[in-house]
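>>> pasting the sequence and the predicted coordinates here, then a few questions.
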Amino acid sequence: MEAWVDGRPASAIGLASRGLAYGDGLFETLRVRAGRPKLLERHLERLAHGCARLGLPFDEPTLRAELHAYGGQLGDGVLKLIITRGDSARGYAGDPDAPARRILQSSPLPEYPVRRQAEGIALYPCNTRLAEQPLLAGLKHLNRLEQVLARAEWQGTEYAEGLMRDTSGRLIEGVFSNLFMVCEGRLVTPGLTRCGVAGTLRAELIAQAMSGDQPVVVEDIPLEQLASASEVFMCNSVYGIWPVRRYAQLAWPAGPHTRKLQQMACELLDI
C-alpha cells in the first residue's frame, strides 16, 4: 500500500527532513486487523506523551482520523506512523514555524513460526548496552542505532530475540520487545526511567493484571534475578507474547501466568 505524508499519498520526503538528518521524531508500530488498528488508545497515549516530551505538536483528531482511514484501506498488516519535527536548514536548532510531518507506511503482517507462541523462544545475551538518558527514557523515538547494533550480534534462527541491559548492567528489554518475569506469584517488569521503550502491550498487560488483582512490580532488575524467576516472557504489540524457554544456562516452562496473559494478548491483538 502506498505511503501517506501529511494525509496524502506520497513516495518520498524532502532531504531537509529533521527525521532523516537527526532522528528528530517519534514512531508507532500498530497491528491492523480487518481495518482496525489494535491498541490504538495506548499508541495515541504514548505518542502524546512523547510529543510533549520532545516539544512536538500533537494533533490527536487528525492523527486518529488518518490512522483509521489508512488502516481501513490496509485491511490486515502492520501500520507504521512516523512524526518528525519537519524540515529545517543545517544545524541542530529547528525552525519553530516548520510544521511537523506525519508519515504513514505499511507492511504485511509478519509470519512468525507458530512454535514461538506455543513452545517459547531462546534469548540471545546482547553485548550492546542501552545508554542511560532519562529525558528519552520510555519514548519510541527515531534513534534506534542501539537496537540495530544489538540485532546484528546474532544470525540464524536459534534466537528469536535478544535481551538488553543498560550501562549499569540492569535488565531493560528485548531488542524489539518488553520483558516480564513471574517471581513468587508476582508479575515483574523492569522500570524504564533511564532508558528503554515503554511498550503499548506492556502498558495494557500491567493495567489488565492490576485490575484482575494480579500483583505487579515495576522495578530495577539485576541480571541475577532471572535465576529466581519461575516464568519469563517477552511481548510487543505486533506478535503478542512469546514465552522464554531459555537464556544462557537458564530455562523456564511456559507457565500458567504466561499462558493466561498470552491468551489475553491474542484477544486484544486478534492473533
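On my side now, so go ahead.
>>> C-alpha from now on. contacts and neighbour counts both.
Noted.
>>> show me where the stretch 1-150 of the chain has strands.
For the stretch 1-150 of the chain, the strands defined by DSSP state E, counting those that start in this stretch occupy 4-5, 8-9, 25-33, 36-37, 77-84, 101-107, 121-125.
>>> the structure to be compared is supplied as follows:
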Amino acid sequence: MSRPVEAWVPIDDRGLAYGDGLFETVLVRDGTPLLWSRHKARMSRGAEILGLPVPSDAELDRLPGMAGAGLKVLKLILTRGSGGPGYAAPYPAKPRLLWQLSHFAPQPVRWERGIKVRLCRLRLGIQPALAGLKHLNRLENVLARSEWNDPDVAEGLLCDSQGDLVEATSMNLFWWRQERWETPRLDRCGVAGTLRDALMERLRIEEVSMGTEVLAEAECVWLGNSVQGLWPVVRLDDAEGNLQYRWQLKREHRALQDIAHELLGYPVVPKS
C-alpha cells in the first residue's frame, strides 16, 4: 500500500525498527523521472535479495506525474511492513511503500569550480550479500558524515575495512588514470548508483579494487549521483584536514560530466 511519507508509520514497521527495506531518490523534471527504469530495476533487484514483494509499475509510475512543473526529488521508501517482535520476518510480508516529493535546486558552482573533499576515518563493513543495494541500513554513512562540520568540505571518501576505496558518503567515485576511466568495484559493499550504471553503459569505465594511493596517479577525480550530477574534485584532505592531493580542472577531463548532465538534463559546463 502506497502513502505519502508524512503518513503515520507504526512502531512495528520493520523499516523503522531494523532498516528492513530499500529506498530510492529520483530526480523528476517537469513530471518526468530521470533514469527511472534504472531506479525501478535497482529496487526490484534489492527486493528480490531481501525477499520483498515488488510494487507494481502502475503503482510506481503514477508518483512522478504528481510532481508538476519544475525540478523535484521523489523519495521512495519500501519496507517489509509491520512485524512482530524479533528479527524473524513475517510471512507473507505486507510491504509498505512511502513516498515524498520535494523541491530541488542543484549547485552549479560545484559543477563548474569543483569541490574539496576529505577522507573519512570510518571504514565500511564488507557484506557481499548487500553490496550494491540502496538498503535502509545507512548508519555507516550517517557516522561518516558526522565526522566534519566544515561547510567548505562537500563530501567524504570511504574505504572498506581492508582499505580499498568504495564511494563517498552519498555519491559514487570516478577518476581518469593511465588514459582510462576507473571506479571502485562494488562487489563487497557500497551503493551501485543509477548514474554510475548509466555512465558505465555509455563509456568504458574499469572497476578496480585499490586504496587511496591510486588517487596520486589520477589526472582528475569526480563524484556523482543521479540527483546532483557530477562534481569535479579539486582538493582532497585527510581526516585531520591536511592536504593530500590537488587536481587542476581541465576542459578535456569533463567528458564524463558532459554525458552525466546529458542524462539528467543539466547544462554542459562551458569551456573555462
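That came through, no problem. Please read all numbers here as calculations on a predicted model, not as lab measurements.
>>> now the strands of the stretch 1-150 of the first structure as JSON lines including mean neighbour count?
Formatted as JSON lines, the strands of the stretch 1-150 of the first structure follow (neighbours: other C-alpha atoms under 10 Å):
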{"stretch": "strand 4-5", "mean neighbour count": "19"}
{"stretch": "strand 8-9", "mean neighbour count": "13"}
{"stretch": "strand 25-33", "mean neighbour count": "23"}
{"stretch": "strand 36-37", "mean neighbour count": "24"}
{"stretch": "strand 77-84", "mean neighbour count": "22"}
{"stretch": "strand 101-107", "mean neighbour count": "20"}
{"stretch": "strand 121-125", "mean neighbour count": "20"}
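>>> using JSON lines, please lay out those strands together with distance to residue 136 of the first structure.
Below are those laid out as JSON lines (distance: least, C-alpha to C-alpha, whole Å):
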{"stretch": "strand 4-5", "distance to residue 136 of the first structure": "25"}
{"stretch": "strand 8-9", "distance to residue 136 of the first structure": "30"}
{"stretch": "strand 25-33", "distance to residue 136 of the first structure": "11"}
{"stretch": "strand 36-37", "distance to residue 136 of the first structure": "26"}
{"stretch": "strand 77-84", "distance to residue 136 of the first structure": "15"}
{"stretch": "strand 101-107", "distance to residue 136 of the first structure": "20"}
{"stretch": "strand 121-125", "distance to residue 136 of the first structure": "24"}
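>>> tell me which of these approaches residue 140 of the first structure most closely.
Nearest to residue 140 of the first structure, of all the strands of the stretch 1-150 of the first structure, is strand 25-33, at 5.7 Å by C-alpha to C-alpha.
>>> compared with the second structure, how much does that closest one deviate?
Compared with the second structure after the fit, strand 25-33 of the first structure shows a mean deviation of 0.5 Å (mean C-alpha distance after the TM-score superposition for the first structure).
>>> mind giving me the packing neighbours of that strand?
helix 40-54, strand 77-84 (3 or more C-alpha pairs under 8 Å, 6 or more residues apart in numbering; DSSP states H and E).
>>> so what touches it?
For strand 25-33 of the first structure, contacts defined as C-alpha atoms under 8 Å, 6 or more residues apart in numbering pick out 18-19, 37-40, 43, 47, 50-51, 54, 71, 74-85, 109, 139-142, 237-238, 269-270.
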